[in-house]
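In: Just need the structure, nothing else, for what follows:
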Amino acid sequence: NSIEKIKPHKKLTLIILKNSNIVKTIKLDNTFTPTELENGIYDFVIENNITENLIFRGIKIDNNTNKIIVISVPPVHATVKGFIKNNNQFIGGVKIDFIDVNNNSYETISTFAGDFSINLPPQKYRIVLKKPGFVIQESQNLIYDFTIPNEVYNLSLDAEELLSNIQGTIVDKKNTPIPNANISIKNGDYFIELKSDLFGNFETSILPGLLFIKVEKEGYKSFGLVTKLGRFSSISGLEISLDPILANISGTISSSFSPKKNIQLTLRNEEGEVVATSLSNEHGFYEFYDIKVNQKYFISVGTQDYKHYYSKPFLLKEEGITNKNIILQERETRLYLEFLFENKPLSKKDVIINNKIYKTDTNGFILLNLSEGTKSININIKNYNFRKIINLRDINTNPNHLTIEVR
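Out: Take a look at the predicted model:
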């Protein structure tokens, strides 16, 4: 990087004077510049935008003068020294381009220890790094002023490593996407946290190297893996499958504290979809196995002999549920009995129905809630010596209204 290797400066002006009068002004854009002069004594003045003007006096021009005049301009330069590093590690083999305002480029290469040095024409420059996978740090992407001749400038350049891309999907064992899973990716001191989208997908950029990936989602076992991401490469289609955390739900089913066997129970999610079924044993015990935790469920029971049962929604946690006991209620028939005596309400009178005593209201009514399997009722009014058996199969409406004349 000696000054001899620097390209000739193109912004020089040669002023030729004779008897203190300007004869010619020439822009020295090339190494050799032809011109014609009459015989005589001349002064040459070289103007430039870097140093003071150079003056060469008393140059004799005649027919005997060599037709080639070499004017030596003293070398003028600024020296730039420094180091280039990434994360406090020095980088060798980096090409460093210094580009001036006229787009002239001067290049040097950092040594294995990361240091560099170059002599430049005093100018303002921008700096471009040329090493695959690296760019100059954005905060240093500036215009540098090296305009003072013979000055030594010291620089410490920071190179940023270009990021690589990683893309994947989080699914369960049935290959169903898992949304909003928490994903953390670590590479040395570089750490990223993100979430999977509604379709279980995730994508991010990270420094290449050895990646430690961890995925967490409520209701699932945590999952971790280690993979290598190379420079100038990407990872796509990475599928991570999570195992659900499972628990059991158990209890007993009975009617009036009497265990019921062979009753089918259905476990449903909040949307009413069937998750599992179970059949009670001879002791009324039932159990749902391997159910996903941290979700809400309810239990339904439908049987001809009992009212349909729907539990309140409940949240299943990791410890499971062992006492989800269910008591079924028998189906009932509502029957309104209206008692009349001599076409008037039989008010406030005791009436024995199926060996149970009831009392009519002021309008002569009694409301019965009968088991759905009840086939008949036996009515006895002792004070009136009245007995009657009514076959319920002859009644088709519910609630039922039956008028009874007491005679």
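
In: rest of the way, CA atoms for contacts and neighbours
Out: OK.

In: measure Leu368 to Ile326 for me?
Out: For Leu368, the distance to Ile326 equals 26 Å [Cα to Cα, to the nearest Å].

In: er, Phe56 I mean
Out: To Ile326, Phe56 is 115 Å away according to Cα to Cα.

In: Next: Gly209.
Out: Distance, Gly209 to Ile326, using Cα to Cα: 57 Å.

In: repeat for Leu265
Out: 10 Å.

In: more neighbours, Leu368 and Ile326?
Out: Ile326 (19 against 16; other Cα atoms under 10 Å).

In: name the element the residue nearest to that one when sequence neighbours are not counted belongs to?
Out: Leaving aside its sequence neighbours, Ile326 sits nearest to Ile253 (Cα to Cα, 6 or more residues apart in numbering; 4.6 Å). Element membership of Ile253 [criterion: DSSP states H and E] is strand 246-255.

In: another one to check against the first:
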Amino acid sequence: MKATWDIFCTVVDNFGDIGVTWRLARQLAAEHDYAVRLWVDDLRAFEHLCPAIDAELDRQRQRGVEVRRWSTPWAPVEAADVVIAAFACALPHDYMESMAGRDKEPLWLNLDYLSAEDWIVGCHGLPSVKFRQVQKFFFFPGFQPGTGGLLREAGLLEQRRAFVQDPRARGDFLRGLGVDPTDGARLISLFAYENDGLASWLDALASDTRPTQLLVPEGRILVDVQRWLGTKDMAAGAREVRGSLTVQVLPFVPQEDYDRLLWSCDFNAVRGEDSFVRAQWAGRPLLWHIYRQEDDVHLDKLEAFLELYSQGLSAPAKAAFEGWWRAWNRAGDMAPSWKAVLENERELAEHAERWSLEQASRTDLATALVKLYLNWI
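Out: Have a look, this model is predicted:
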């Protein structure tokens, strides 16, 4: 019989949590042939990433995964062979009793947040809390050997390479989103949280000698975009021009199409965790809007990634890239750092591709989980 996997997800950041767990569930089912249940407490948010989801159903199958509504009161079910609590979410008490009642204890994992901090390597795989005799273990995604790696489907970079080498495929894809690529225009995707620093970046883009098409999926940053434009109620398909800058609002698209959007752009501004990783697989210079935490502890995570990612860059390119990220995440003036980025654009683009290939040389996260389970049994 197929091994069973239960993945539990509470939707905190709208799309980051469900984005990661949905990709993981699909990969475990499609590439490793496991029976996977994905428990989600907010099917409305899930619907944005998977339009086929029926938010009224408590149980349904999508893409080879059994999707279950995580609701209260909890309806008792038999615990799976592998239990993943995504991002330290607390499992239902009755489910933990079911884990403890199994003849063979399940492998219980806390799939933690992604970080480049040094301590991650030392903590990956360590035991966490116990419930009765069932031990939970930490599983940390990461960028370095000794971590759980990054989510990456089989053949992903080959698909990306074929796509970017086919101008017709790229053009057809963009036109399918309602985007008409202008010859010579720079394409930038913008998916971020609210940011007071956006206006200075848009000012710089609008006054540039080279035209820019800014593609903005519907989301939280759209409020700041509208404020700068002086418009209201922009929806998918809306298009505004200011100087050299064309702003276009895109609909929220399934994950595979979002990947293609990232592949199609020259620069990608992303947020949270799921889009952050996908932008790295795109092999394009990226700008990360990290999820803000109390006491600015998120800035430590930002600096840890910058230190790792910037290795191998020349001093001017390193300073430009890091200054760009710090200005964005501190809502500072984006114009000086953006100018420096453009002066080092070629090197940053080449570096982004090398980084993508380097990360792809490591075991992907789903395969690392499977290896851990096989060792467990």
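
In: Need the TM-score from the superposition.
Out: Overlay of the two chains. TM-score (TM-score structural alignment, normalised by the length of structure 2): 0.19; 126 aligned residues with a Cα RMSD of 7.2 Å.

In: in the strand holding Ile253 of structure 1, what counts as buried?
Out: Applying a neighbour-count criterion of 16 or more other Cα atoms under 10 Å, one finds 246-254 buried in strand 246-255 of structure 1.

In: mind checking how far Lys136 of structure 2 is from Ala85 of structure 2?
Out: From Lys136 of structure 2 over to Ala85 of structure 2 the distance is 9 Å, taken as Cα to Cα.

In: Tell me, how many residues neighbour Leu49 of structure 2?
Out: Neighbour number of Leu49 of structure 2 under other Cα under 10 Å is 20.

In: these two touch, right, it and Tyr258?
Out: No: the pair Leu49 of structure 2 / Tyr258 is not scored as a contact, 9.5 Å apart, by Cα atoms under 8 Å.

In: shared neighbours, these two?
Out: Counting by Cα atoms under 8 Å, 6 or more residues apart in numbering, Leu49 of structure 2 and Tyr258 have no common neighbour.

In: residue ranges of the strands in the stretch 151-300 of structure 1, please?
Out: 152-161, 164-172, 182-187, 190-195, 201-206, 209-216, 223-229, 234-242, 246-255, 258-259, 264-269, 274-279, 285-292, 295-303 (DSSP state E, counting those that start in this stretch).

In: closest one to Leu12 of structure 1 among the ones you listed?
Out: Among those, strand 152-161 comes nearest to Leu12 of structure 1, with 23.5 Å by Cα to Cα.

In: Before we go further, Glu358 of structure 2 is sitting in a helix, right?
Out: Yes: applying DSSP: H, G, I helix; E, B strand; the rest coil, one finds Glu358 of structure 2 inside a helix.

In: Contacts only, for it.
Out: Counted by Cα under 8 Å, 6+ apart, Glu358 of structure 2 has zero contacts.

In: residue contacts, Leu214 of structure 2?
Out: So Leu214 of structure 2 contacts 187-190, 245-248 (Cα under 8 Å, 6+ apart).

In: ok, now which ones touch Ser337 of structure 2?
Out: The contact partners of Ser337 of structure 2, by Cα under 8 Å, 6+ apart, come to 320-321, 323-324, 327.

In: quick revisit: can you say which two of the buried residues of strand 246-255 of structure 1 are spatially most distant?
Out: Farthest pair in the buried residues of strand 246-255 of structure 1, by Cα to Cα: Leu246 and Ser254, 26.7 Å.

In: quick revisit: closest one to Ile127 of structure 1 among the strands of the stretch 151-300 of structure 1?
Out: Of all the strands of the stretch 151-300 of structure 1, strand 152-161 comes closest under Cα to Cα, at 9.6 Å.
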